[in-house]
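Colleague: Below: sequence and its predicted model.
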Amino acid sequence: MDVKEYLLTSSQHSQQFSACLWDYNTLNVMKLYRNGGTISSNCLEMIGDEYILTGEVAKPLLHVWLLNNQDVSKNVRLILPEPATCLAVCPKQVYLAVGMTCKLYIWHISSGKLLSVQQKNYQPITCIKFSSDGAFVLVGGQDGMLVVYNLCDLIALSNNYLAQTDIGQVEPVYVKNDHSLPITNLHVGSFGKKSRLATVSTDQTCRLYNLLTGENLLTLVFDEPLTSVVFDACCWQLYVGCASGIMRAFNLQQPPRTVTHHITKKSSLTFEGHTKKVTCLALSLCNTVLASGSDDNFVFTWDIKSRQILKKIEHKAAITNIKFVMSFENFFADVMKPKTVLSSLERNTDFSNDFKISQIQLQDIELSDDENSIEKEKERDKIREENTRLRVINKQLYNAALEIRKKYSNNLRE
């Protein structure tokens, strides 16, 4: 049975809508999301099957829509210190990563607590991704630097009760400075720590890495600047968007013998149709349809096998984001009661005693009618204390496992 999918798009023209949900097979508009301003590139995400989250161009605001509501939610005010240049939500919808100029911010979504502020890049951050298992946070910047963090280090409890200036910066798992010009886009596979990672840059190169070790597996050199990248779930076919409007496909099942390989128009499969720069790419869940957005105001859907255009979706301005999404029932629900609770985002990393472990956990406590507010507060305090104790234990176990792994690896090498 085929899985029903829709296409979520945004453009630089926001008078009619900020984001639009399309049935890309029939070109029917399924839903319009309004009053969120113009959405920045790499600033369109979904929080599970309940919310759409976006960042507005040149304004320090994040906007949230319930899937079934075309108007911005007014119950939550997500105000940022600076305008967001990119954002990402972890696969389990627990943490939010936002890039603002050169800084990386990590928030706990349910409580709104700011967990970490990092500044490793020297120039503004252009793209952020979580690995499919949520273990890593990947950051690309205009300085050509790729920084990979361990999420556990960013949200570690030992850091949470000190000011960020006191604890210093978290050391990344690794930093790559292979690109000589800005990283314009990155994509990570769906196999957790065993995934591959691809980056593209205006220096005309696409680099493929081992996510866990950072080893450079392949460098593809093109004859024009690259603007976007995506590969299929199996990491067999790599697709890159170019500044000229052409898209190139490269077969990773038959890699070249050398690490560095030069690509020309004659030596690669091309998707030709756009007349201006390709700004974003997306693959359907079944990996049979490729969607591309461009500065020529069009979103094209392509049949991958034949490389033919299936549909053309015209917008009134350059495309900023495209995303394939599942046809969730909540898109068309008359009444929707989200399970995930969103809180206003805090501005500092100082933690006080009123830290909310999870809004959902607190709501799930069932107390009898005869208990007063003091007893309820005691029950919540017990949950906070138990959660804090478990987090400390988990952090200690994680550090011990790392030490054992290092020792075991060293013994094997000897």
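Modeller: Perfect, I can see it now. Fair warning: this is a prediction, and the values are worked out from it, not measured in the lab.

Colleague: drop to CA atoms for contacts and neighbour counts, all remaining ones
Modeller: Will do.

Colleague: how many neighbours does Ile383 have?
Modeller: When neighbours are counted by other C-alpha atoms under 10 Å, Ile383 registers 18.

Colleague: hang on, it in a helix?
Modeller: Yes: the assignment for Ile383 is a helix, going by DSSP: H, G, I helix; E, B strand; the rest coil.

Colleague: how near is it to Gln361?
Modeller: As judged by C-alpha to C-alpha, to the nearest Å, Ile383 and Gln361 stand 9 Å apart.

Colleague: let's bring in a second one:
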Amino acid sequence: MEVVVTSECSGQLWNTCIWEPLTGTTLRTFKGGISGSQSLNIVGGDYLLSSLKDKPIIQVWALNRQDQITTKMIMPGIIQVLVMSPCNNFCVGALSEQLLVWQVSTGKLVASLRRHYQNVSDVKFTADSSRFISAGAEGLVLLWSLDTVLHTKECEPDSIWSDHSLPVTGLHVTKSLIQPLVFSVSLDQTCKIRDLNTGKTLFNIQFNGPLRSVVVDHSEESCYVGSHEGKIYRLDLLDPPRSVEQMVDESASRKMFVGHEKAVTCLSVSTGGCHLLSGSDDGSARVWDIASGQCVRILAHRGPLTNAFFAPRYKHLETDKFHPRIIINTFEKKRHDGQLLSAENELNAQVLISCPPLMESLDSSQGAEALSLSGSNASGGHQVSDQVTQNEMGRLKLINRQLYAFAVDKIFNEDAAITTKKRK
């Protein structure tokens, strides 16, 4: 089962709302400001994370506590785009033309990238979290390696695609790990499909109007493109054109979803591939049946949609008990010189371990000190961590020797018993 997560510009009723997609029932609301476009994220099924549209603030809600803001983070400027990596370890935010990369568990600002010349419009991660793509209003699409970003002080993108002539308004990266594809749409009325590994442009699809959003279903059979006029086009990826250049024929009405009166800014496909979700500047989110092309539910809002996507029905939406698997520390506003993820300096990163029962014999004070490592106590943090690690390794070695001795004794005793029986 899935739910629909939306946010809109008015902020009169709430910041974010979670809906039942087919009935239109409101499941949960989260108040406090207005979330910016492409800045709403669910972190590990535990938290809701978003940056405000008109204030330099990032807000965090626990999914089981509606109307209660858990954390507010003050930023050096308004974050236009905010995206979490699929592994939930890193977060990328766009501050004008600058890209900021944070480590979620520590809040450390591990990288600051300046390669765009105008405001960043969208950022997307690959499925394995190893790379991310950024697009800007100047028409550039940049490919970044996360490993290079973390270990290089002056980092350059792995690839630069500059074949869009107007601002890029939407990105999508397929989840394939073998041959991921990058879809980008722009106000120049084109949708370009590229091979992420080679950087080669596979298709350049021309439309009759400016484009605002793009998404591909999970089976990678169809691509959906939202236009500035409110139309949603469907492209069949199983029957691609023979040439790189293609013009979309609007006469094929079965390949269009018509109903929105203004630009379609958000698109999402359900996991099962049966429903399409669209959010528009006309103040409505629509759930479409893909097979028939009919709108099955309209979710009314009081302002233009800024975010709309399908999400799993996480357990924290059904219970008041909160047992998070992820820790989010306050994001830093400035990056300290020399603090790069490397073998010599690991930023005192918090390593979250699921402790087995054998760990219960640890002294409670040592355990508390081990979990309190952060940048603020870096002078003594390594000493405490080393001491705890040595003690734990010694204890595990002792347990390993005892297990080995027990196994040897058991094997020899069984052999002796078998030999005795044979003699009798």
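Modeller: Sure thing, it's come through. What you see is a predicted model, and the numbers here were worked out from it, not measured in a lab.

Colleague: Next, the TM-score between them, please.
Modeller: After superposition, the two chains reach a TM-score of 0.84 (TM-score structural alignment, normalised by the length of structure 1), with 370 aligned residues with a C-alpha RMSD of 2.3 Å.

Colleague: ok so, going back, who touches both of Ile383 and Gln361 of structure 1?
Modeller: With contacts defined as C-alpha atoms under 8 Å, 6 or more residues apart in numbering, no residue is shared by Ile383 of structure 1 and Gln361.

Colleague: Please give me every residue in contact with whichever residue in structure 1 pairs up with Ile290 of structure 2.
Modeller: Aligning on TM-score structural alignment places Ile290 of structure 2 opposite Ile304 in structure 1. Residues near Ile304 of structure 1 by C-alpha under 8 Å, 6+ apart: Thr288, Val289, Leu290.

Colleague: Tell me who's in contact with the first one.
Modeller: For Thr288 of structure 1, the contact set (C-alpha under 8 Å, 6+ apart) comprises Asp303, Ile304, Lys305.

Colleague: In a markdown table, list those along with secondary structure and distance to Tyr33 of structure 1.
Modeller: Output for the contacts of Thr288 of structure 1, formatted as a markdown table (DSSP: H, G, I helix; E, B strand; the rest coil; distance: C-alpha to C-alpha, whole Å):
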| residue | secondary structure | distance to Tyr33 of structure 1 |
| --- | --- | --- |
| Asp303 | strand | 28 |
| Ile304 | coil | 29 |
| Lys305 | coil | 33 |
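
Colleague: Pick out the residue closest to the middle of structure 1.
Modeller: With distances taken as C-alpha atoms, centre = their mean, the residue of structure 1 nearest its centroid is Ala88 (3.1 Å).

Colleague: In structure 2, what stretch matches the host helix or strand of that one?
Modeller: Ala88 of structure 1 belongs to strand 86-89 when elements are defined using DSSP states H and E. Aligning strand 86-89 of structure 1 against structure 2 (TM-score structural alignment) gives residues 81-84.

Colleague: In structure 2, what stretch matches stretch 328-336 of structure 1?
Modeller: Against structure 2, stretch 328-336 of structure 1 falls on residues 314-322 (TM-score structural alignment).

Colleague: Quick check: the aligned partner of Leu48 of structure 2 in structure 1 vs Asn69 of structure 1, distance?
Modeller: Alignment note (TM-score structural alignment): Leu48 of structure 2 maps to Ile52 of structure 1. Between Ile52 of structure 1 and Asn69 of structure 1 the computed distance is 10 Å (C-alpha to C-alpha).

Colleague: Likewise for Phe250 of structure 1?
Modeller: In terms of C-alpha to C-alpha, Phe250 of structure 1 sits 40 Å off from Asn69 of structure 1.

Colleague: now do Asp354 of structure 1
Modeller: Counting by C-alpha to C-alpha, the gap from Asp354 of structure 1 to Asn69 of structure 1 is 32 Å.

Colleague: Who are the contact partners of Arg395 of structure 2?
Modeller: Neighbours of Arg395 of structure 2 in contact, by C-alpha under 8 Å, 6+ apart: none.

Colleague: again with Val76 of structure 1
Modeller: Val64, Leu342, Ser343, Ser344.

Colleague: repeat for Leu67 of structure 1
Modeller: Asp49, Glu50, Tyr51, Ile52, Asn330, Phe331, Phe332.

Colleague: for the residue nearest to Thr54 of structure 1 when sequence neighbours are not counted, what are its contacts?
Modeller: If you skip the residues right next to it in sequence, Thr54 of structure 1 has Leu44 as its closest partner in space, 4.7 Å away by C-alpha to C-alpha, 6 or more residues apart in numbering. When contacts are counted by C-alpha under 8 Å, 6+ apart, Leu44 of structure 1 touches Ile52, Leu53, Thr54, Gly55, Leu87, Asn321.

Colleague: Which contacts among those residues does structure 2 share?
Modeller: Using both residues aligned by TM-score structural alignment, their matches' C-alpha atoms under 8 Å, structure 2 keeps these contacts from those: Ile52, Leu53, Thr54, Gly55, Leu87, Asn321.

Colleague: Can you spell out which helices and strands pack onto the helix or strand harbouring the fourth one?
Modeller: The secondary structure element spanning Gly55 of structure 1 is strand 51-56 (assigned by DSSP H and E). The contact analysis (3 or more C-alpha pairs under 8 Å, 6 or more residues apart in numbering; DSSP states H and E) places strand 51-56 of structure 1 against strand 39-47, strand 61-66.
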